[in-house]
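Asker: sequence first, predicted coordinates after that:
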Amino acid sequence: MLYALYQSAADMMLPMRAWATATGQTLAGGGEGARESWRAAGALCEMVSRATLSHRRPSFGIDEVTVGNKVVPVQEEEVLATPFGTLLRFAKPGVPPQPRVLLVAPLSGHFATLLRDTVRVLLPEHDVHITDWANARDVGLWNGRFGFDEYVEHLIKFLEAMGPGAHVIAVCQPCVQTLAAAAIMAEDDNPAQPRSMTLMAGPIDTRVSPTKVNELAMGKPISWFEQNLIARVPLRYPGAMRRVYPGFVQLTAFMSMNAERHIKAQVDLYKHLAKGEVEQAASIKAFYDEYFAVLDMAAEFYLETVQWVFQEHRLAKGELDWKGRRVNPKAIRRTALFTIEGERDDICAIGQTVAAHDLCSSLRPYRKKHYMQAGVGHYGVFSGRRWASQIYPLVRNTILANE
């Protein structure tokens, strides 16, 4: 019912959005005097036409990169694909071998393009691969389940496809699954176990300094989440009848946490459009084009993550199992560990990620490093000015030291 109501509302908005788009184009097509007189009306039309969500992955839009003093083309290559995700490589033809990096993107309601800036900064000096997760509403029921175990299995398969000697960087939610995958590969003496593992702002132990996100997860039993937040995909989509946690629900939750900031951003966008301030408007539109591109998560993955990571703290307490076997981070002896946290992170608070150091107790001290970036919130850990100028050099050095 939840998904059906959302779809009905979206369908009802289509004629209004189409009218607003056509009217806005008409207003913009007039002379200079007309543009001046009707700019506010055109801005309102554009705001109405933008009032929608996208369920398709945006383009990474990285067509070239400067390596040394040379500009080289970038080509996206599918290294390994499953119905639920693709190992995507940003190939740079003609560039000598560089450290291979698997960038593990969150599966939390947005597409992997949320890490576009992370990729762009890593790309000049690394052979970057990323986990490009699929929208669960487009995956047929016949492809089976996708839960916590399957996520970890995908990471292991992706690292094996990349071959021995790769490095892994996990951002936010998948830090738990990445640590679990590294522990399993270490215990199996898998030749593809990563040389280094960088965990950025991830919920390794959410008992430490609980945030509003953690409190929300702890505030209801898992049965409440299943009964109130899980829906079946409508019949019109390839994943018809699959149980999912809809992306539009996750987006609503994210926006409600910072409602005033998002409302202000939309008001500012309208003002910039009305005044003809194209550059200022473009930056806001670019952010929300990405932010409003949402994907649905398979219900089993969402529910298991909420229960196992945020409610029961299984990894932190040494009680996490993968396919029936206990996950043992103490088995990690050859994979260097680097953890990063943001001072103002209101999603994964200080202390939650560095908890990985205690779990990886077999690692020698010189193989473990932690960094707290002053003055940044959650997204500032992996995107923006401080990521590029202060955090990235430390990540690069960690990779180079373990090549």
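Answerer: Sure thing, it's come through. Numbers count the residues shown, from 1 in each chain.
Asker: contacts, neighbours, all on C-alpha from now
Answerer: Will do.
Asker: residue contacts, residue 246?
Answerer: Taking C-alpha atoms under 8 Å, 6 or more residues apart in numbering as the criterion, residue 246 is in contact with 3, 109, 229-231, 295-297.
Asker: equivalent analysis for residue 204, please.
Answerer: Contact partners of residue 204, counting by C-alpha under 8 Å, 6+ apart, are 175-176, 309, 315-316, 352-356.
Asker: can you check residue 380 too?
Answerer: Going by C-alpha under 8 Å, 6+ apart, residue 380 touches 342, 386-387.
Asker: separation between it and residue 115?
Answerer: Taking C-alpha to C-alpha, to the nearest Å as the measure, residue 380 falls 11 Å from residue 115.
Asker: run through who's touching stretch 134-148.
Answerer: Stretch 134-148 is contacted by residues 55-56, 83-86, 111, 177, 233, 237-242, 244, 295-302, 304-305 when judged by C-alpha under 8 Å, 6+ apart.
Asker: next one for the comparison:
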Amino acid sequence: MLYHLYELNQAALSPARAAAEAYRLLFRNPLNPASHTPLGRGAAAALELFERTTRRYREPAWDIRTTDVDGLEVAVRPRRIIAKPFCNLVYFERDIPLARRRKDSKLLIMAPMAGHFPTLLRGTVRDMLPHHEVYITEWRDARRVPRSAGSFDLDDYIDYVIEFIRYFQGDVHVMAVCQPTVPVFAAVSLLEAERDRSAPRSMILMAGPIDARENPTAVNRFADGRSLEWFERNVITQVPWPHKGMMRHVYPGFLQLSGFMGMNLDRHITAHRELFHNLIRGDGDSADKHREFYDEFLAVMDLTAEYYLQTIHTVFLRYALPKGEMVHRNRRVEPEAVRRVALMTVEGEKDDISGNGQTFAAHNLCTNLPSSMRQHHLQPGAGHYGVFNGSRFRAEIVPKINSFIAANQRRRGLLARSFGRKS
């Protein structure tokens, strides 16, 4: 019923939103004398704010068209490599001239399936493209997946990760950003326990809840203070008609967005107030930056109920992974089996979503991994998003990741040959 009320509200606001956009264009038209007055600019600004705050934001495009490789600007084309019901594996193909090609390492970026679309990592992809052959998981909005595709839970997520890693037959480095640190760590542990030669050369875990007991944040405390039944009763609903996923049980994006906004409500109110004043002053650059950020931030996707509830139960209520109790399809996840996959963890000093120490905990679990194959970086001054986006990421974190990948690109040698691949 909750989702139906949301859709009804969207439909009811559609005429008002269309009228607001039409009048905004009228008040911004330079041929309209009112557009040159404070009253006209104020009306246009108010109408834009109304339209933006009532709009349903669609999935953004990747919009990565070029990159710089050794001083040469080359075209980039996203290409789907594997298509699954709930996720696509996308390759960002760089059009490098044959004479300038080099053997760059392959980097598989595991995007979060936690509300926002994978394009939230557009900056991450853009900053890694000059150095690597970049692939990324492109998770699909659950409301667009028909029920005939079946269910999707945390076990299925780990299966997807294993399948994508095996596609590279061992010649890949895996970077997990935030939420996927747990399923990626579990998948690598399972591959190592099988002595599977397709295990990646390294894994980079960034700002994720490997052990949510460490330095708990408001997000962790919120989850820990409620039962699984509370989440099922209060945030799970059915997708309504006419979406393809009609009748699928989901944790809807609009509820997730309410949580995202509520965490820093004052900051978002201030940002929209500044947009209003910037529009009146004619500060187009500042207004464009606001639009660019919020067009991405306000675009959210639905998560399947079974995946969301299993993640809450496993990661935030039972802390199954750090306790050694996490199970994937009746097999215990064994972090102590990790011996060949180098481990790097990255955290932000001011991260208010995954507290300091939560990602570093992976090192404590990999008891048989040599110290020479470990690295940790705590980024001063960085919040959660600063760990994988922005100027600090580009200037300080990316070089460390590149050095770590380069050091482990040619590694494994005799040790890798000593393991046979299990079928």
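Answerer: Sure, I can see it. Since the model is a prediction, treat every value here as computed from it, not as a measurement.
Asker: what's the TM-score here?
Answerer: The TM-score (TM-score structural alignment, normalised by the length of the first structure) is 0.98; 403 aligned residues with a C-alpha RMSD of 1.1 Å.
Asker: if we can go back for a sec, pull the most distant pair out of the contacts of residue 204 of the first structure.
Answerer: When C-alpha to C-alpha is used, the two most widely separated members of these are 309 and 354, lying 15.5 Å apart.
Asker: need the counterpart of residue 94 of the second structure in the first structure.
Answerer: Using TM-score structural alignment to pair residues, one finds that residue 94 of the second structure aligns to residue 92 in the first structure.
Asker: touching, its match and residue 73? I think so.
Answerer: Yes. Contact status for residue 92 of the first structure versus residue 73: in contact at 6.0 Å, counting by C-alpha atoms under 8 Å.
Asker: higher neighbour count, the two?
Answerer: Comparing residue 92 of the first structure with residue 73 by neighbour count (other C-alpha atoms under 10 Å), the higher total belongs to residue 92, at 22 against 16.
Asker: tell me the counterpart of residue 318 of the first structure in the second structure.
Answerer: Pairing criterion TM-score structural alignment: the partner of residue 318 of the first structure within the second structure is identified as residue 324.
Asker: try residue 300 of the first structure
Answerer: Residue mapping for residue 300 of the first structure onto the second structure gives residue 306, with TM-score structural alignment as the criterion.
Asker: please tell me how far its match sits from residue 157 of the second structure.
Answerer: From residue 306 of the second structure over to residue 157 of the second structure (counting by C-alpha to C-alpha), the distance is 11 Å.
Asker: how about residue 354 of the second structure?
Answerer: Distance from residue 354 of the second structure to residue 157 of the second structure, counting by C-alpha to C-alpha: 20 Å.
Asker: quick one: which of these two has more around it?
Answerer: Comparing residue 354 of the second structure with residue 157 by other C-alpha under 10 Å, the one with more neighbours is residue 354, at 29 against 19.
Asker: for residue 244 of the second structure, pull up the helix or strand it's in.
Answerer: Counting by DSSP states H and E, residue 244 of the second structure is held by no secondary-structure element, helix or strand.
Asker: near it, how many other residues are there?
Answerer: Applying other C-alpha under 10 Å, I find that residue 244 of the second structure has 16 neighbouring residues.
Asker: what does residue 49 of the first structure align to in the second structure?
Answerer: Under the alignment (TM-score structural alignment), residue 49 of the first structure pairs with residue 51 of the second structure.
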